[in-house]
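Visitor: For reference, the sequence and a predicted model appear below.
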Amino acid sequence: MEKNNSVVAATNEKVSTAYISDDIAFSILSKLPLKSFKRFECLRKSWSTLCKNHHFMDMFRCNFLSNSHCEGASLLLFDNENCNEVLYCVSGESKVESENFSDIYVPSRLHGFGYNHVTNDYNVIQLIKVCIKEKPSYDYSGDVKEFVSYRTVPKWEIYSLRSNSWRELDVDMPSSVDCTEGTQIYMDGVCHWLCEKHKDNPIGPCLVSFYLSNEVSFTTAIPPDVDDCFDVKAKWKNLVVLNGYIALISYRKETSTFRVSILGQLGFKESWIKLFMVGPLPYVERPIGVGTKGEIFFIRKDKEVAWFDLSTQMIDVLGYTTEGFHSLCRMINYKESIVPFEE
């Protein structure tokens, strides 16, 4: 009996001497991946509110931005100059003009494009509306009614570059009404797109993720306390890959502020976290895209093109203006791959 008591006492002593102070614990937690950090929140009450601790969030942001996963990636700026479509390469502090491009076509209902590592193929995901003629109805006299009704049926399709063919997908997933530049991304074999609340999506604002390998989809709700860009009708929304994470960046024109939120784990709305609040920047006319490391590119009111660097919290001007058709500017991020396009 005495031996057992001595063991318990020794164990308690070890626990008390092994206690980690909050400062050390916070420093460790700030270096964790977001998915792991969100899991540790439930272990202590003081840890569950760390997202509201300004000191901790400063450490977390610093560590997050220092872990760049963008090696080998370049940034492209697409502009319209003197009625010619010109492609610029922006990498670091340099800007190189490239050749002219024309006749670029993007399907209006395009939802995703990416590489399927299982089939070694490139795929495109799109939603089309099929118009179906209803069967004519008859009145009591047996005559066909004068008007025949029609209904539209949504249908998902997937394109295979290898077979150069489309086929129908047997899936039921929310679609995006606003299929504009910046609302879809591809990462690690999965196509993602933003989906607002509409009649075909009663679950509300969410991120839809479609796995090319097994053609299964998941939805992740976007809580309004993380970003209410859908509720307030933000002027601009952009979905990007930021240091290996899915990030949502929104812009409110009335307040000239940007919000940056990242997702820790697909399917768990609790894993969203608000990372940055940028602004107000009253001289911003409108954003045009996001760079490979989270640089927010925008057109100033004086027509100069500039970017805001999240790491340095500084604004740099690229050295040229957009006049005339500047509304056609957009950003394209790409990364060189050793996987060839096969015909």
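Guide: Yes, it's here. Numbering: from 1, shown residues only.
Visitor: only C-alpha atoms for contact and neighbour calcs from this point on.
Guide: Will do.
Visitor: longest helix of this protein?
Guide: helix 2-17 (DSSP state H).
Visitor: So which residues of the stretch 201-343 of the chain form strands?
Guide: Along the stretch 201-343 of the chain, the stretches classed as strands by DSSP state E, counting those that start in this stretch are 206-211, 216-221, 236-242, 245-252, 257-263, 272-278, 284-290, 296-300, 304-309, 314-321, 330-335.
Visitor: and Leu87, which of those strands is closest to it?
Guide: strand 330-335 (9.9 Å; C-alpha to C-alpha).
Visitor: any idea how far that closest one is from the chain center?
Guide: 13 Å (C-alpha atoms, centre = their mean, to the nearest Å).
Visitor: Quick check: buried residues in it?
Guide: Within strand 330-335, the residues scored as buried using 16 or more other C-alpha atoms under 10 Å are Arg330, Met331, Ile332.
Visitor: try it against this one:
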Amino acid sequence: MQSQMKKILGVTNGKGSNHVHDDIAFSILSKLPFKSLKRFQCVRKSWSHLFDNPGFMSVYGINFLSNCPNDNHISVLLWESGNQWYSLSGERFENRVMLDWPNLYPDQFNFLKFFSFCSINAILCYESNYFSKLIMDRKIILWNTTTKEMKVIPSSPFELFSPPVELNIKANVKHFARYDLHGFGYDRVTDDYKLIRRTYIQPFFTDYPNLKHYGHDNRDDPFDSDLSLLQDKFLDSFWEVYSLRSNSWKKLNVDMPNCVRGCSSSFYVYLDGVCHWLHIPHRDKYIGACLISFDLSNEVFIITPIPTIVKAQWPQLPKMMWLNKPELGVLNESMAMISYDKTMTFHIFVLGEVGVKESWIKLFTVGPLTSVKTLIGMGKKGEIFFRNKDCEIAWFDLNTKTVEVLGFKGQRFKPKDKILIYSESLLSMKRIQK
């Protein structure tokens, strides 16, 4: 490690001095990639406290943002709560074009949910949900925003369930599958697109539609013991992975908690073959608040504890999840997380190594931004998108430390707008499928 650092600093063991002044060393260190800087902290004692040095961190933050890839083919996709999609492009996102997206239920309102903060080779993954009194239909869709190619993901055979025991009740019981999709990404090793989700099998009483689907509170119910037996033995949730190449699902034999239901797309990020999401402890309390990562090639999970300051800001109850929730994103090809408090002061952390809590480093503190009402997304070059108190879409630029309003308003009572990053690609999904 030390010899590698000496090569970087130009230090020799010959007649020249083997001492480099801290100012010169810090200037060089401030330009290193994040992971390299973390490794070199052990070389000198004075370098071990670099992340506690405000002056160094200010310079490092500027250099960090200046190294962000400049890709002119990347645009911003705005999804408004009324299921309208807009492409925003230009240096200040001044170009706005409405997109004609594939709506499976054109005559009905359906709720959409996204599963990454950006597209992958122009492909977006989202879930389309249609609900009525008699029908509940959920479809997972892959859509190429450039070619308009669409793929509806087939159902999993594991969703079909018949109880192997006879229930000693008069009511008719059916079972249906619920799932929480946690990630969509590209596996470079096998040249494949994959999905990772957790599936639940739940009983439904057709003769008693007013009963809860599961976990009903009436402990004097005559068939409660039968349901408990069925739940304990046969209705355990499980993880499964979908492969576009094989167009099929497979079950994983792992014990890993899911994310609390209801998490938005801001909890899901794909980066370099790995899907990441945030876990908020609720029913699965044994692992605590953390970042969960799933390697699409090895199909293994990795847990990374989150910074204490972020965990302290998280709401404790699921019904409060939409308040002050953190966002995941990518800055300069590194995993990033934004947390904010009631004063709308934003803390931006970058992760150096998955699985290591100590590798979270707070790079930026922004605010308080009193004009912010709702955080709606994060760009790859240091943009923080939000709705202001007038319901206008605006963005804060970490490079210039300025706020700009994009010039159009959203719907005041539908605060679920999201900003997604997407790029153009003519690659067809059909080339991967068998």
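Guide: Received it, and whenever you're ready, just let me know what you need. None of the values given here were measured: they were computed from a predicted structure.
Visitor: Kindly reformat the strands of the stretch 201-343 of the first structure as a markdown table containing distance to Asn4 of the first structure.
Guide: As requested, the strands of the stretch 201-343 of the first structure are exported to a markdown table (distance: least, C-alpha to C-alpha, whole Å):
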| stretch | distance to Asn4 of the first structure |
| --- | --- |
| strand 206-211 | 55 |
| strand 216-221 | 51 |
| strand 236-242 | 53 |
| strand 245-252 | 50 |
| strand 257-263 | 48 |
| strand 272-278 | 47 |
| strand 284-290 | 62 |
| strand 296-300 | 63 |
| strand 304-309 | 60 |
| strand 314-321 | 62 |
| strand 330-335 | 62 |
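Visitor: quick one, which of these is nearest to Val171 of the first structure?
Guide: Of all those, strand 216-221 comes closest under C-alpha to C-alpha, at 7.7 Å.
Visitor: That closest one: how far from the chain's middle?
Guide: With C-alpha atoms, centre = their mean, you get 13 Å for strand 216-221 of the first structure.
Visitor: next one: stretch 285-301 of the first structure
Guide: For stretch 285-301 of the first structure, the distance to the chain centre is 15 Å (C-alpha atoms, centre = their mean).
Visitor: Show the end-to-end separation of that stretch, please.
Guide: Start to finish, the residues bounding stretch 285-301 of the first structure are 5 Å apart (C-alpha to C-alpha, to the nearest Å).
Visitor: Read off where that stretch ends up in the second structure.
Guide: Mapping stretch 285-301 of the first structure onto the second structure (TM-score structural alignment) gives residues 373-389.
Visitor: for the matching stretch, which positions count as buried?
Guide: Buried, per 16+ other C-alpha under 10 Å, within stretch 373-389 of the second structure: 373-388.
Visitor: OK, contacts around the most centrally placed residue in the first structure?
Guide: By C-alpha atoms, centre = their mean, the first structure has its centre lying nearest to Leu239, at 2.6 Å. If you count contacts by C-alpha atoms under 8 Å, 6 or more residues apart in numbering, Leu239 of the first structure has them with Gly182, Thr183, Gln184, Ile185, Trp193, Leu194, Ile246, Ala247, Leu248, Ile249.
Visitor: So which residues make contact with stretch 114-128 of the first structure?
Guide: By C-alpha under 8 Å, 6+ apart, stretch 114-128 of the first structure touches 107, 109-113, 154-162, 175, 186, 189-191, 212-213, 341.
Visitor: Just the buried ones out of those residues, please.
Guide: If we count by 16+ other C-alpha under 10 Å, the contacts of stretch 114-128 of the first structure have these buried: 109-113, 156-161, 175, 186, 189-191, 212.
Visitor: ok, the alignment partner in the first structure of Ile421 of the second structure - contacts?
Guide: Matched by TM-score structural alignment, Ile421 of the second structure corresponds to Asn333 in the first structure. The contact partners of Asn333 of the first structure, by C-alpha under 8 Å, 6+ apart, come to Ala73, Ser74, Leu75, Leu76, Gly291, Thr292.
Visitor: element containing the second one?
Guide: In other words, Ser74 of the first structure. Assigned by DSSP states H and E, Ser74 of the first structure belongs to strand 73-81.
Visitor: Who are the packing partners of that strand?
Guide: Contacting strand 73-81 of the first structure under the criterion 3 or more C-alpha pairs under 8 Å, 6 or more residues apart in numbering; DSSP states H and E are the following elements: strand 84-91, strand 330-335.
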